[in-house]
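Novice: give me coordinates for this.
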Amino acid sequence: MWIENLPDGRFKFRERYKDPLTGKSFKVSVTVAKNTTHTRKEAQIKLDKKITEILKSIQYGKIKHDVHLKELKDEWLPTYKLEVRANTYSNAESRLRRVMRDIKPDTLIERITPNYLTNYFNNLLYKQNLKNGTVSHIKQTLNVMFDYAVMHDYLKENPIQKVKIRYRKEDGSAKPKDKFLEEDELKNILKFEYEIGDSYGRFCEFLYLTGLRYGEAAGLTAKDIHGNKAIISGTLIKLPKEEAYKQNSTKTLAGMRTVTLPKRAIEIINEQKQDFPNNDFLFCTKRKNFMPEVTLNHQLRRAKKKFNISKKVDCHIFRHTHVSKLAELGVPLYVIQDHIGHADDQTTKLIYLHVTKKAQQKLDSQLNKL
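Specialist: Okay, the predicted model is just below:
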């Protein structure tokens, strides 16, 4: 350490350190008012601390130890937010809140082994009774976060890569006929929603008539409607404690499309415009300026219970029901996929094949009557 006298009477204490990456020497300094034994000792401590922090911030392939799970989460989430869509980030943040409830936030990440995570995921499945899909999404989020940890030398390897989860065999085994509503089920549910409020009934009917995803329909504005065509160019985003807004992209690239609206769908749009002439979104309620998905799905679960429907009933079932009706009308599969914005979707194929097979069986039985 050496000292420089400044023109204003103060003293600048300097120290050199070598950058191990370049081999070059650099300087750090602190300025004090007096040059005494006490201030020199304090200056040396401050200089050493500065050098330590600088060297600590530079990575040379050495693993950083003592990194806690919460520290990793707090560092990773802001960078992840810049890389993905708003709803993708929101979902990841929500999943990590659950993880932080289950695993102590001050857990050292280098102590989190594949075996520990395997037991954790199996606990979520078989003790907390979470669905396969939910656990799979939590695993995916942790996988991306731990990849970040490896890239920044907080871990030597990603423990998720060696995790083995015993997923439930029965999950995801719903039959194609359970993916969509039959005529009487559709009629009962739409009546139920209209009794709650015209806006809810119209929205559900519109989903059925168009095959749009919830976010695509909820994000529609008057500017998106051109005669009997709807331009699908975005999706509604509603994050916690934030205003709803339209994101200028859809779930997939194939989702960016133009959809032909049947007459009843156009009538529904005009009814909404008449009831809510000054609202930004076409679909809203008396209490909110958008159509709340959580509220709507809660109502649909009530309808499911009331009408003793064994299928999963939420906003998405109207989209599948739309596919089933088009299949009944004999519309080719590739045309349906293009219409609903699916480049390739297994569920759409299963519904289509189920409905067409059912129609063929009906034809076979009728042939005997000739």
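
Novice: going forward, measure contacts between C-alpha atoms and count neighbours the same way
Specialist: Will do.

Novice: now the helices: where do they sit in the stretch 101-250 of the chain?
Specialist: 114-126, 132-151, 183-196, 198-210, 214-218 (DSSP state H, counting those that start in this stretch).

Novice: would you turn these into CSV with distance to Thr347 and mean neighbour count?
Specialist: Shown next, in CSV, are those (distance: least, CA to CA, whole Å; neighbours: other CA atoms under 10 Å):
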stretch, distance to Thr347, mean neighbour count
helix 114-126, 24, 17
helix 132-151, 15, 17
helix 183-196, 19, 15
helix 198-210, 16, 22
helix 214-218, 17, 23
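
Novice: select, out of the ones you listed, the one closest to Ile51.
Specialist: Nearest to Ile51, of all those, is helix 132-151, at 23.9 Å by CA to CA.

Novice: sequence B follows; please return its structure for comparison with A:
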Amino acid sequence: MWVEELDNGKFKYFERYTEPYSEKVKRVSVTLESDSGRAKNKAVKILADRIDEKLKNYNRSDMRFDELYKEWFIYYKMHVKRTSWTKVPKMMKHINKVIPGDTLIRNIDEELIQKIVEEMYTFGTLSLNYTKQTKTTLSVMLNYAQQKKYISNNPALLVKIQPKKSEEEKRRKQMDEKYLDQKEVKVILDHVRKRNSRSLHAYIAEFLYLTGLRYGELQALQIKNYDGESIRVNGTLDYSFLKMAEAVKTAPKNVYSNRIVELSDRAKEILNQVIADNTFRQGEQAPDNYIFTSNRGTPLSLHSFNAILHKVEEELSFEKKLSSHIFRHSHVSLLSELNVPLKAIMERVGHSDANTTLSIYNHVTKKAKKQVINKLNSL
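Specialist: Model (predicted):
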């Protein structure tokens, strides 16, 4: 610190510090009435506080993990859908078993994150996918800390999850159960159509199978999104913690989800019939009206749709677990069997990540190759 006497008789105290971004030396100052020992001590404290204020956004490695989570979670909720951020608190319970809230974030390393993986999956009972999602959530949080200059690197990026030996066979079996073949779809639809009270459920199941839409995208379809030949998928329905009558159409899952889906003749028949049924029950349909609605005039909830599928599963003693999403995977499987290029399938179903599409695509291709060999052997 140094001091300079001013023309007005006062004294200006200066101190230097290095600004982290540019690494340039800068200075702060304060003007006091005298250069006495007491004034100098006061200047030292004031200048130190001012430097700390300048640097507080650069040096936060002493931040606690619970403080980081609180700050990050507010930011995260502003950038993702409710269905995404509502899962985080439950994941944090698993993370906090290994990384307590009072842990300094500078001390979080690969070993701690690896321990989370081991407790959840390697030596635990939780699934590989859920463990991956939890690790990814932690990685997103630490990436935020790195961007804010709170830490210098993200240790989660270096942690890999090694699948168990039994995982490959389990995943192969799960992949078989992820989608339905054409015969299975026909059996299910024929059974659902046996009851008039399930007619809407049958239309929805078949439409999902023919288009590959996510259920939320189907719920959000409005009259104005259908031009007679194709549908514009431009949103999803968000009704977390809300009643269906209070549901809100929000932006789609990602930018790739915003798309136009060309319709087959049967898919167009379904839409035209459902719209006609709605007109008969509710009167003339406005452009903003949702298409797949229940007798109450609101979109059919996912819970109601899946509840019927679960009953059908029991009634048919079906081996595969039925849900809305199985029809989306079945659509990918159907297009794979028809030799539609992978990129075209991804664009149609709105996949941003090729892994999901590719896993089904490759699985169907392998099965097709095996069938070829079986047919050749039978000659």
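
Novice: what TM-score do the two superposed chains give?
Specialist: Here the TM-score for the pair of chains, by TM-score structural alignment, normalised by the length of structure 1, is 0.70; 337 aligned residues with a CA RMSD of 4.3 Å.

Novice: mind checking which of the helices of the stretch 101-250 of structure 1 is nearest Gln299 of structure 1?
Specialist: Closest among these, once you apply CA to CA, is helix 183-196, at 7.6 Å.

Novice: which other helices and strands does that closest one contact?
Specialist: helix 198-210, helix 293-306 (3 or more CA pairs under 8 Å, 6 or more residues apart in numbering; DSSP states H and E).

Novice: quick revisit: closest one to Lys304 of structure 1 among the helices of the stretch 101-250 of structure 1?
Specialist: helix 183-196 (7.9 Å).

Novice: now the helices of the stretch 101-250 of structure 1 as a markdown table including distance to Leu72 of structure 1?
Specialist: Output for the helices of the stretch 101-250 of structure 1, formatted as a markdown table (distance: least, CA to CA, whole Å):
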| stretch | distance to Leu72 of structure 1 |
| --- | --- |
| helix 114-126 | 16 |
| helix 132-151 | 7 |
| helix 183-196 | 44 |
| helix 198-210 | 41 |
| helix 214-218 | 32 |
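
Novice: select, out of those helices, the one closest to Lys311 of structure 1.
Specialist: That would be helix 183-196 among those, by CA to CA, at 10.3 Å.

Novice: tell me the angle the closest one makes with helix 293-306.
Specialist: Taking axes from the mean of the first three to the mean of the last three CA atoms, to 10 degrees, helix 183-196 of structure 1 and helix 293-306 form an angle of 120 degrees between their directions.

Novice: now for the equivalent of Ala205 of structure 2 over in structure 1: which residues touch it?
Specialist: Matched across to structure 1, Ala205 of structure 2 falls on Cys204, judged by TM-score structural alignment. Residues in contact with Cys204 of structure 1 (CA atoms under 8 Å, 6 or more residues apart in numbering) are Leu190, Glu193, Cys315, Phe318.

Novice: which of those are still contacts in structure 2?
Specialist: Using both residues aligned by TM-score structural alignment, their matches' CA atoms under 8 Å, structure 2 keeps these contacts from the contacts of Cys204 of structure 1: Leu190, Cys315, Phe318.

Novice: if you skip the residues just before and after it, what's nearest to the last one?
Specialist: So that's Phe318 of structure 1. Closest residue to Phe318 of structure 1 apart from its sequence neighbours, by CA to CA, 6 or more residues apart in numbering: Tyr208 at 4.6 Å.

Novice: and the most centrally placed residue in structure 1, what element?
Specialist: The structure's structure 1 has its C-alpha centroid closest to Thr88; by CA atoms, centre = their mean the separation is 2.9 Å. Using DSSP states H and E, Thr88 of structure 1 falls within helix 86-102.

Novice: next, the angle helix 114-126 makes with that helix.
Specialist: Using the same axes, to 10 degrees: helix 86-102 of structure 1 against helix 114-126 is 100 degrees.

Novice: counting by contacts, list what helix 86-102 of structure 1 packs against.
Specialist: Packed next to helix 86-102 of structure 1, using 3+ CA pairs under 8 Å, 6+ apart, are helix 69-83, helix 132-151.
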